[in-house]
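Peer 1: predicted model follows, preceded by the sequence.
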Amino acid sequence: MVIGREKKSVGRIIPKNNYDLSMPSGNSVAAYVLLKLYYITQNKQFLEIAKKIIESQAISAAENPFAFGYLLNALYLYYQKPTEITIINGKNSELVSYLRKKFLPESITVLVESQSNLEALSKYPFFSGKEFQNDKTTVFVCKNFSCSLPLSDLSEIEKEL
């Protein structure tokens, strides 16, 4: 706020829109992304923050679900344990393209492009036990704490999904 020539700080007041109308609200996007981060890293802090966001909007979302579409996506991801899809080495653009185009709202898909990236990510349970193969793209589909063998054929991947 500027008064004459003198500047006074009154703090930042940022209006917050809780509704997911034509654009999702920041809270809804944050909850959704934090849940995905939780499932990848198993860092409980991400889960706790996401739960607080969801709980803070729960009554309003129950009264008017049409105004909270993206928050409902986050809620769905919270209650429906996601299918984890890990794509190792995206050389086969057909597999990558298929998985990117397929509507899988209950899934978390991660593409790991290089051996060094996989090594850096191997500290997280989401990536443990997965190996990089230079010559082909492999896909792992994990559901209910059980992972498929490495898949490299589109028909095998479709069966697993």
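Peer 2: Yep, it's here. What you see is a predicted model; the values in this text were computed from it and never measured.
Peer 1: only C-alpha atoms for contact and neighbour calcs from this point on.
Peer 2: Fine.
Peer 1: where along the chain do the helices fall?
Peer 2: Along the chain, counting by DSSP state H, helices occupy 26-41, 44-63, 69-79, 93-101, 115-121, 154-160.
Peer 1: turn these into a markdown table, columns for mean neighbour count.
Peer 2: Below are these laid out as a markdown table (neighbours: other CA atoms under 10 Å):
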| stretch | mean neighbour count |
| --- | --- |
| helix 26-41 | 20 |
| helix 44-63 | 16 |
| helix 69-79 | 20 |
| helix 93-101 | 13 |
| helix 115-121 | 14 |
| helix 154-160 | 12 |
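Peer 1: which stretch among these comes nearest Ser148?
Peer 2: helix 154-160 (7.7 Å; CA to CA).
Peer 1: contacting residues around that closest one?
Peer 2: 95, 139, 141, 148, 151 (CA atoms under 8 Å, 6 or more residues apart in numbering).
Peer 1: which non-adjacent residue is nearest the first one?
Peer 2: Counting by CA to CA, 6 or more residues apart in numbering, Leu154 is the residue found nearest to Leu95 once chain neighbours are left out, at 6.4 Å.
Peer 1: now the helices of the chain in JSON lines, with distance to Lys16?
Peer 2: Formatted as JSON lines, the helices of the chain follow (distance: least, CA to CA, whole Å):
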{"stretch": "helix 26-41", "distance to Lys16": "8"}
{"stretch": "helix 44-63", "distance to Lys16": "13"}
{"stretch": "helix 69-79", "distance to Lys16": "15"}
{"stretch": "helix 93-101", "distance to Lys16": "32"}
{"stretch": "helix 115-121", "distance to Lys16": "35"}
{"stretch": "helix 154-160", "distance to Lys16": "41"}
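Peer 1: dropping in the other structure now:
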Amino acid sequence: QSLQTKEGRLLHRFREGHSSVAANIDDYAFVIWALLELYEATLETKHLFKALEYQSHVFAYFRDDRDGGLFFNAYDAEALLIRPKELYDGAIPSGNSVAFMNALRLSRITGDVEMDERAHEIYRAFSGQVEAAPTAFTHFLCGLDFAVGPASEVIIAGKMEQPDTQALLKTLRISFAPNKIVVFRSESSEQPDIETIAPYVQPYRSINGRATAYVCSNFKCSLPTNDPDQMMDLLNKK
């Protein structure tokens, strides 16, 4: 059974063979987070396309155009006395905190400046609350740490099935390097799907016939390398 409407919007619950109730901001934020983790684990662009689709729903249906931040319920959902905006991060982070980080990650992956501005709208909406009681907003602070840096972008160009590509990816995955995004530009096709949503990766090609890593910070890149250890040295210097 599907937890989507025929228009592609998420639904909140599935019970006894029936799905219904419009999804709230928490539903969207956590599904997008899961899709971003799936992309980083598999580097299959279909997960990014779906994450971007749902992210567009977030800003279309939950955004507070006047004061910033994201309402808990969509503007066309069942009417409530008020439309709350939740930020407190308990055992489970709030939808606003997760959506803040999601927008930051997507903006770095795609190079979308407008997405970055949307993320900073969320920050500006809640900055006073966070400053007053920072320990109540721990996941939001993770997003803030990612936003102000240092953060890195790692672009890998190569063919997924090749051992040299796998060596670079394995090294990235076994090493703890927070505040980074990884983008894979496949050279197995003439027009990689990733270029559709991240046009800036088009010039990044493999060098010397081997998978190549470009380690960047705010899209300013070090010299490319084919060596996994050198890649990590560059990443750890950012």
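Peer 2: Sure, I can see it. Note that the coordinates shown come from a computational prediction; the quantities given were computed from them, not determined experimentally.
Peer 1: before we move on, the earlier item: nearest to Ile14 of the first structure, of the helices of the first structure?
Peer 2: Ile14 of the first structure lies closest, by CA to CA, to one member of the helices of the first structure: helix 26-41, at 12.0 Å.
Peer 1: that closest one vs the second structure, mean deviation?
Peer 2: Between helix 26-41 of the first structure and the aligned residues of the second structure, the post-superposition mean distance stands at 1.6 Å (mean CA distance after the TM-score superposition for the first structure).
Peer 1: what range in the second structure does that helix sit on?
Peer 2: The aligned range for helix 26-41 of the first structure in the second structure is 95-110, by TM-score structural alignment.
Peer 1: to Asn18 of the first structure, which of the helices of the first structure lies closest?
Peer 2: Using CA to CA, the helices of the first structure put helix 26-41 closest to Asn18 of the first structure, at 6.8 Å.
Peer 1: elements contacting that closest one?
Peer 2: helix 44-63, helix 69-79 (3 or more CA pairs under 8 Å, 6 or more residues apart in numbering; DSSP states H and E).
Peer 1: can you tell me what sits against that helix?
Peer 2: In contact with helix 26-41 of the first structure (CA under 8 Å, 6+ apart) are residues 17-18, 20, 43-47, 49-51, 53-54, 70-71, 73-74, 77-78, 108, 124-126.
Peer 1: 7 Å instead, please
Peer 2: Residues external to helix 26-41 of the first structure that are found in contact with it (CA atoms under 7 Å, 6 or more residues apart in numbering): 18, 44, 46-47, 50, 53-54, 70-71, 74, 78, 108, 124-126.
Peer 1: quick one: the aligned partner of Tyr70 of the first structure in the second structure from Arg108 of the second structure, how far?
Peer 2: Tyr70 of the first structure maps onto His139 of the second structure when the alignment is built from TM-score structural alignment. His139 of the second structure sits 18 Å away from Arg108 of the second structure when distances are taken as CA to CA, to the nearest Å.
Peer 1: ok so, going back, of the contacts of helix 154-160 of the first structure, buried ones?
Peer 2: 95, 139, 141, 151 (16 or more other CA atoms under 10 Å).
Peer 1: which one of those residues is nearest Glu84 of the first structure?
Peer 2: Val141 (5.8 Å).
Peer 1: residues in the first structure aligned with stretch 34-43 of the second structure?
Peer 2: Going by TM-score structural alignment, stretch 34-43 of the second structure lines up with nothing in the first structure.
Peer 1: could I get the buried residue list for that stretch?
Peer 2: Neighbour-count burial for stretch 34-43 of the second structure flags 35-36, 38-40, 43 (criterion: 16+ other CA under 10 Å).
Peer 1: turn these into JSON lines, including secondary structure and distance to Met160 of the second structure.
Peer 2: Below are those laid out as JSON lines (DSSP: H, G, I helix; E, B strand; the rest coil; distance: CA to CA, whole Å):
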{"residue": "Leu35", "secondary structure": "helix", "distance to Met160 of the second structure": "20"}
{"residue": "Leu36", "secondary structure": "helix", "distance to Met160 of the second structure": "19"}
{"residue": "Leu38", "secondary structure": "helix", "distance to Met160 of the second structure": "16"}
{"residue": "Tyr39", "secondary structure": "helix", "distance to Met160 of the second structure": "14"}
{"residue": "Glu40", "secondary structure": "helix", "distance to Met160 of the second structure": "13"}
{"residue": "Leu43", "secondary structure": "coil", "distance to Met160 of the second structure": "9"}
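Peer 1: out of those residues, what pair is the most spread apart?
Peer 2: Longest span within those, CA to CA: Leu35 and Leu43, 10.7 Å.
Peer 1: aligned counterpart of Tyr54 of the second structure in the first structure, please.
Peer 2: That one, Tyr54 of the second structure, aligns with nothing by TM-score structural alignment.
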